[in-house]
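J.: Got a predicted structure here, sequence first:
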Amino acid sequence: MAQRLKPKNDFLFKRLFGETESKNLLISLLNAILHPADDKKIIDVTVIDNKELVKEVIDGKSGRLDVRCETEDNEQIDLEVQIERDHAMDKRTLFYLSKLFVGSIKEGHDYDLLKKTITINILDFNYLPLDHFHNTFHLYDDGNKEFMLTDIFEIHFLECLKFRAMQHDLNNPLHRWLLFLDEKVTEQQLEELMTMDSTIKTAEERLQRLSCDEETLRLYEAREEAFIEYNSGMSAARRAGLREGIEIGEKNGEKKGIQKGIQQGKQDGKAEGKQEVARNMLALGLDIEAIVKCTGLTIDELDKLK
């Protein structure tokens, strides 16, 4: 198989699923992720198509390229692929979900017009301390986990590394899509996926067409280079932090060593002073018990001094 572009590159992912002409691919992917009942399946969506991908976003290390749409039921969905590890994905997700939710009505309108907001994160790293690769979150009561306050918020985390490590079921549409998105998929697996699922065949054909488009390829490579620069910068920062930590540790260790030496010296000096006083008192023939009370030395220690 010729070199296949990475579908999880967020720019390429947006070109694959985030345009009106490819909304049938997006609908299929969303139904696989959300797994609604047959009578609730997404039939149509309106893609919020933003083609103004400025250079700062493509070349930026933190530019956000997401796929947004609204369903026929006025539910708004935000779908994002995250390749680089973000230790605040929970807060990041809630931030963007809140912005979408609040922005779904105009000021002064009735709260009943607020739209159900769903955010989906496809992560190329492990994030949650949970075993399952797909986890969904709602608002439940702490005391009664069966009671949901409202389903107006819904958050999905899909962790690709956990999925890759498990047994795959090609009869499961979500498994088929995640295998399609995996840059490590083999030619044989891809052929099997396309034979089983005509929508994935369409997606692979679109991926190949985009791979031949010079402008798409240029922006794809620019995005890949931005990730490489980001990783390189993070590695350099970690190395610099490690060196600085070692230097600070050594200085602190040296300082503590000096302080400990001074303290030990004081203690030794006090001990020697007590012994000298005890010797003088012994030489004067003073009572042993009196010397013990005066110096704090034990009778055994006084015997050694004799």
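T.: Everything's here; your move. Residues are numbered from 1 along each chain as shown.
J.: going forward, measure contacts and count neighbours with C-alpha atoms only.
T.: Noted.
J.: For stretch 198-215, which outside residues touch it?
T.: Stretch 198-215 is contacted from outside by 5, 7, 16, 24-25, 28, 177, 180, 193-195, 216-217, using CA atoms under 8 Å, 6 or more residues apart in numbering.
J.: give me that answer again for 10 Å
T.: Stretch 198-215 is contacted from outside by 3-7, 12-13, 15-17, 22, 24-26, 28-29, 173, 176-177, 180-181, 190-195, 216-218, 220-221, using CA atoms under 10 Å, 6 or more residues apart in numbering.
J.: distance between that stretch and the chain's centre?
T.: 29 Å (CA atoms, centre = their mean, to the nearest Å).
J.: which parts of it are buried?
T.: Buried positions in stretch 198-215, judged by neighbour count with 16 or more other CA atoms under 10 Å: 199-201, 203-204, 206-207, 210-211.
J.: Now for the closest residue to residue 299 other than its chain neighbours: which residues touch it?
T.: Computed as CA to CA, 6 or more residues apart in numbering, the closest residue to residue 299 that is not its neighbour in sequence is residue 292, at 6.9 Å. By CA under 10 Å, 6+ apart, the residues touching residue 292 are 278, 298-299, 301-302.
J.: what about residue 292, distance to residue 28?
T.: From residue 292 over to residue 28 the distance is 91 Å, taken as CA to CA, to the nearest Å.
J.: just residue 294 next, same as before
T.: Noted for residue 294: a distance of 91 Å to residue 28, by CA to CA.
J.: Buried among the contacts of residue 292? Need that as a selection in PyMOL.
T.: Applying 16+ other CA under 10 Å to these, the buried members can be selected in PyMOL as follows:
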select buried, resi 278+302
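J.: sorry, back to before: more neighbours, residue 294 and residue 28?
T.: Counted by other CA atoms under 10 Å, residue 294 and residue 28 do not tie: residue 28 has more neighbours, with 19 against 13.
J.: Verify the stated contact: the more buried one with residue 173.
T.: Yes - with contact defined as CA atoms under 10 Å, residue 28 counts as touching residue 173 (8.5 Å).
J.: Filter the buried residues of stretch 198-215 down to just the ones in strands.
T.: In strands, judged by DSSP state E, none of these are found.
J.: Adding distance to residue 159, write the residues you listed out as a markdown table.
T.: Formatted as a markdown table, the buried residues of stretch 198-215 follow (distance: CA to CA, whole Å):
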| residue | distance to residue 159 |
| --- | --- |
| 199 | 23 |
| 200 | 20 |
| 201 | 24 |
| 203 | 21 |
| 204 | 22 |
| 206 | 24 |
| 207 | 22 |
| 210 | 26 |
| 211 | 26 |
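J.: Against that first model, consider the following:
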Amino acid sequence: MAGSKKSKAKQTPTDDRFLMSPKVDFVFKLIFGDEKNKDLLVAFLSAVLGVPAEDFEGIEIINNELLREFAEDRKGILDVRIKMKQGKQIDIEIQILPTEFMPERTMFYWSKMYTSQVKPGDTYSKLKKCITINIVDFKCTPLQKLYSSYHLTEDETGYRLTDIIEVHFLEIVKLADLSIPRDENDRIVEWMEFLDAKSKGVIEMLAEKNKDIKKAYDLLQIISKDEKARMLYDAREAELRDQLTRIETAVNRGKAEGKAEGKAEGKAEGKLEAARNAVKKGLSLEDIAEITDLPLEIVQKLKAELSN
């Protein structure tokens, strides 16, 4: 019996049925943030940005970890930054935990990426286009779209003031909303479905249609069987669950406190309304204060307000 348990424990990390979720930032990094898998990164970027894969020739992964400058960044955000030969920079973030002020946060980090290109004495000609791609597992926009892109344009004419800024949101949580229109053959949708896939069957169907997803799937299977990677994955998932639990606890606590506060406010307002009616009926102020359990000063103030 003991030997059987030991054997089962050894097989778990390499269990063929087990597959890591590619939307967990740790796994996303192994697939798209590794120099050895640069072709997969190019395929993904080509789909999202709508440009030929040839345009990414000679790209360099210059940073694949987010510098966590604020407490809220502990929520687990992966940052993969790419530099193209022309000097353009692309920043990819994947975030599966709800984050407040995501658009504002995006613009803050975009601005840091943009301004970091110049040093004292440089001219504005040194500034190159910066692109941010946000892959999120929560709703960031009210749009009935799975993905959206943003530029700096004039309100009425749509004239693009400059091409230096480009922001993309891929809201994978919206895949569950079947009322949102989509093209199942759209390469962006295919990559989003790959990231959100909850079974091997789904990924295998995508792999049959898309050779790049097939390669990503093959890599994912190798990663999922690696014992060290599995330990790191389990630890990352535990951390994310802990963070999500803290978020939910805080939200529930806030709701409970708000409900209690609402009850207290309702009870106080009820006392005031009863006191107003009693004043109108001519009861003595002392009796009203005793009946409603309100301070005499409050009852006197109510009478003065009703007399005006």
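T.: Happy to help now that I have it. Predicted, not measured: the structure shown is a model, and the values here were computed from it.
J.: hang on, the earlier thing: distance of the residue nearest to residue 299 of the first structure from residue 116 of the first structure?
T.: Counting by CA to CA, the gap from residue 292 of the first structure to residue 116 of the first structure is 84 Å.
J.: Can you give me the buried ones in stretch 109-125 of the second structure?
T.: Burial within stretch 109-125 of the second structure, assessed by neighbour count using 16+ other CA under 10 Å, is assigned to 110, 113-114, 117.
J.: And the contacts of it?
T.: Outside stretch 109-125 of the second structure, the residues touching it (CA under 10 Å, 6+ apart) are 81, 87-91, 104-105, 107-108, 126-132, 164-167.
J.: could you redo the last one with a cut-off of 7 Å?
T.: Residues outside stretch 109-125 of the second structure that contact it (CA atoms under 7 Å, 6 or more residues apart in numbering) are 126-127, 130, 132.
J.: Name only those of those residues that count as buried.
T.: Neighbour counting by 16+ other CA under 10 Å classes 127, 130, 132 among those as buried.
J.: Excluding sequence neighbours, find me the nearest residue to the first one.
T.: Read that as residue 127 of the second structure. Once flanking residues are discounted, residue 127 of the second structure sits nearest to residue 117: 6.1 Å by CA to CA, 6+ apart.
J.: still on that earlier bit, now, the buried residues of stretch 109-125 of the second structure that are in helices?
T.: Members of these lying in helices (criterion: DSSP state H): 110, 113-114.
J.: Turn the residues you listed into TSV, columns for distance to residue 10 of the second structure.
T.: TSV is the format used below for those (distance: CA to CA, whole Å):
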residue	distance to residue 10 of the second structure
110	45
113	45
114	48
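J.: got CSV for the contacts of residue 292 of the first structure, with distance to residue 140 of the first structure too?
T.: Output for the contacts of residue 292 of the first structure, formatted as CSV (distance: CA to CA, whole Å):
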residue, distance to residue 140 of the first structure
278, 76
298, 69
299, 72
301, 71
302, 75
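J.: Could you measure from the residue nearest to residue 299 of the first structure over to residue 278 of the first structure?
T.: Between residue 292 of the first structure and residue 278 of the first structure the distance is 8 Å, computed by CA to CA.
J.: same check, this time on residue 236 of the first structure
T.: Residue 236 of the first structure sits 62 Å away from residue 278 of the first structure, going by CA to CA.
J.: and the residue nearest to residue 127 of the second structure, what pairs with it in the first structure?
T.: In the first structure, residue 117 of the second structure lines up with residue 104, judged by TM-score structural alignment.
J.: got it, and residue 149 of the second structure?
T.: Counting by TM-score structural alignment, the partner of residue 149 of the second structure is residue 136.
J.: helix, strand or coil for the closest residue to residue 149 of the second structure other than its chain neighbours?
T.: Nearest non-adjacent residue to residue 149 of the second structure, counting by CA to CA, 6+ apart: residue 168, 4.4 Å away. Three-state assignment for residue 168 of the second structure (DSSP: H, G, I helix; E, B strand; the rest coil): strand.
J.: Which residues are in contact with residue 168 of the second structure?
T.: Taking CA under 7 Å, 6+ apart, we find residue 168 of the second structure in contact with 132-134, 148-150.
J.: Look up how far residue 8 of the second structure lies from it.
T.: Counting by CA to CA, the gap from residue 168 of the second structure to residue 8 of the second structure is 44 Å.
J.: before we move on, back to that, run a quick neighbour tally on the match of residue 149 of the second structure.
T.: When neighbours are counted by other CA under 10 Å, residue 136 of the first structure registers 13.
J.: mind checking the SS state of it?
T.: Going by three-state DSSP: residue 136 of the first structure is strand.
J.: Next one: it from residue 91 of the first structure, what distance?
T.: Residue 136 of the first structure is 15 Å from residue 91 of the first structure, by CA to CA.
J.: which residues in the first structure form strands?
T.: 45-47, 66-71, 76-82, 117-123, 134-140, 148-159.
J.: Make a markdown table out of those and add distance to residue 33 of the first structure.
T.: Formatted as a markdown table, the strands of the first structure follow (distance: least, CA to CA, whole Å):
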| stretch | distance to residue 33 of the first structure |
| --- | --- |
| strand 45-47 | 15 |
| strand 66-71 | 14 |
| strand 76-82 | 11 |
| strand 117-123 | 9 |
| strand 134-140 | 9 |
| strand 148-159 | 8 |
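J.: Can you check which part of the second structure stretch 225-236 of the first structure sits on?
T.: Against the second structure, stretch 225-236 of the first structure falls on residues 238-249 (TM-score structural alignment).
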